[in-house]
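> Just the structure for this:
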Amino acid sequence: MSYFGKNIRKIRSLKSLSQQAFAELFDLKRGTLGAYEEGRSEPKLETLIKIANYFSIPIDDLLTSELTVNNLLKFKGNLTIEQNIGEQEYFTKVPCITTLNLNDYVKYADKESFVQELPYLTLPINLDKKFRAFTVQNLEMSKNDLGMFPKDIVIGELTPLEVHSKLNNGTLVFIVTQDDIILRRLFISSGSIVLRADHKNVEDIVLTLKDIKEIWRVRYVFYHRIPETNFSLEEKLEQLEKDFDILKNNK
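This next block holds a predicted model:
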């Protein structure tokens, strides 16, 4: 198995290059580059040598091991950090599933060339893990004016299908099926996957593993508003005492 496709995709991400821009550097067609990245095709020796030389990466490393960002930054050449500008920090680019591209994502989730062209968020999270951002579409995960509402954004980390059973019951996930993307809490029961909303009036969805294309475990949530905070009675009394002291001192 060649790691060439994964490695050039990581190089593009590190250099903030689109597929088109990267392809033009080496006189390639964008479709050809997409085929490399998806593992559907391997490069000609001439192309391989050009890319390896351009980024000063040994050909063997480019082909036989999955390079991390730290590995890549150790190589000299066009991947090194600019001199005399201090240490640079690289954030993860997270492709974002929105209202407009949701249906297309359901169809083309397995096409890396499609995913690379999605709008993305840039976040200070683990560079070596795979994430997706999903825009909340409905009120299913809201409860008593709390929870998540449309336009909130959840960030999910990819959970391989073969290890889904290791997720704790109640884990918040969004799941890509053959027809839709569903944001709910996951429960495993008798070999079935039950997706449960926080809203009490929404019925469970029961799936089997063959119904699922991707599982993304929610790690972060970005609210479109400032969430309401429920204070305990003790905290409210404490705040009233502080307010009273302020009023008394101002007399």
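> make it CA atoms for all contacts and neighbour counts henceforth
OK.
> now the end-to-end length of stretch 155-174.
9 Å (CA to CA, to the nearest Å).
> Could you list the residues in contact with that stretch?
Identification of contacts with stretch 155-174 by CA atoms under 8 Å, 6 or more residues apart in numbering yields 129-134, 181-188, 209, 214-221.
> another one to check against the first:
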Amino acid sequence: MFFSSNLRYLRRVHNLTQEALSNHLGVSLKKIGSYEEERATPKLEPLIEIANFFSVTLEQFINQDLSLESINKNTSELPELKKYAAAERLRVLSITQDRNENEYIELVRLDSEEDYIKGYSDIDFVAGLPKCQLPALPLNHTYRAFEISDSLLAAPTNSIVVGAFVADWNELKDNEPCIIVSENTGIVFRKIKNQIIQNDTLLLEDTNGQFSSYSVSVEDIEEIWRFAAYISLDFPQVPTQVNELRQTMQNLQSALEILEERKIKKKTR
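Prediction:
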């Protein structure tokens, strides 16, 4: 039985950590470790799910040493799209720094989106963008800020979304809000479903549920920035339901006070 060795082999071929695989499969990191170390074997249903995830048959997964086989592709090396998604193929990230070598956060305004998509790797172009620094963000990340319009519908109107650069796209978790930079789709802010292992795509979902989900091939994506923070230029409005609840509580309080006064008057008579 080759289940454990095949699981370990396929995970490494697809450039996944145990944690990344556990997120994709929806099982605990502890279980992945026990499967690979032959301390446990999943039941039939999850076994089939894992095999389907790696696009191999159950028979192949259990009874064949996949390290010696070629399953629908050359497994001796990652396909080019897998390399690109894992940042093993050259992807240029241009940054700017202050005199103390602290990185700036460059701002991509709505009117410069098209220019950014074409010049995101050009250090001179990036250096010309408006920039700032936000001390509250965690260190050891590269950040970029993007203005959000009505068409993106994933953050309050007239807000600026700050994203942390993602090098290895395989690490992205389902339902993570991300800024996707693509020549085909423009710059969009969506929750994603990671389908890179299955078919080299990301499924982009609208956080407000007003648009249909659609898939984007990794070869059409230039950059991905994981949501880190947002800055709203509008004062937040208290939701109507909260106002109604507050008014109801005030009415109840007033009614209780009136009842209490009536009780006191009856006692004094």
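> that older thread, could I have the buried ones of the contacts of stretch 155-174 of the first structure as ChimeraX selection syntax?
Those of the contacts of stretch 155-174 of the first structure that count as buried under 16 or more other CA atoms under 10 Å are selected in ChimeraX with:
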select :131,132,133,134,181,182,183,184,185,186,187,188,214,215,216,217,218
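> what's around Leu73 of the first structure, how many residues?
Leu73 of the first structure has 15 neighbouring residues, counting by other CA atoms under 10 Å.
> in what helix or strand does it lie?
Using DSSP states H and E, Leu73 of the first structure maps to helix 69-74.
> elements contacting the helix or strand following that helix?
The helix or strand immediately downstream of helix 69-74 of the first structure is strand 92-97, counting by DSSP H and E. Where contact means 3 or more CA pairs under 8 Å, 6 or more residues apart in numbering; DSSP states H and E, strand 92-97 of the first structure is packed against strand 120-123, strand 131-135.
> Indicate which one of those strands is closest to Leu63 of the first structure.
Of all these, strand 131-135 sits nearest to Leu63 of the first structure, with 24.1 Å by CA to CA.
> ok, back up a step: between the helices and strands packed on strand 92-97 of the first structure, which one is nearest to Gly34 of the first structure?
Gly34 of the first structure lies closest to strand 120-123 among those, at 18.2 Å (CA to CA).
> Show me where the second structure has its strands.
105-108, 131-132, 143-148, 159-165, 176-182, 186-195, 201-205, 214-217, 221-232 (DSSP state E).
> re earlier: buried sites along the helix holding Leu73 of the first structure?
69, 72.
> Give me the distance from it to the chain's centre.
Taking CA atoms, centre = their mean, to the nearest Å, the mean C-alpha location of helix 69-74 of the first structure is offset from the chain mean by 21 Å.
> Give me the helices and strands touching it, please.
helix 4-15.
> Which position in the second structure pairs with Lys213 of the first structure?
Lys213 of the first structure maps onto Glu222 in the second structure, with residues paired by TM-score structural alignment.
> Near its match, how many other residues are there?
Glu222 of the second structure: 18 neighbours (other CA under 10 Å).
> isn't it right up against Ser182?
Yes. Between Glu222 of the second structure and Ser182 there is a contact under CA atoms under 8 Å: 5.4 Å.
> Any chance you could list residues touching both of those two?
The contact sets of Glu222 of the second structure and Ser182 overlap at Ile117 (CA under 8 Å, 6+ apart).
> what about Leu259 of the second structure, how many neighbours?
12.
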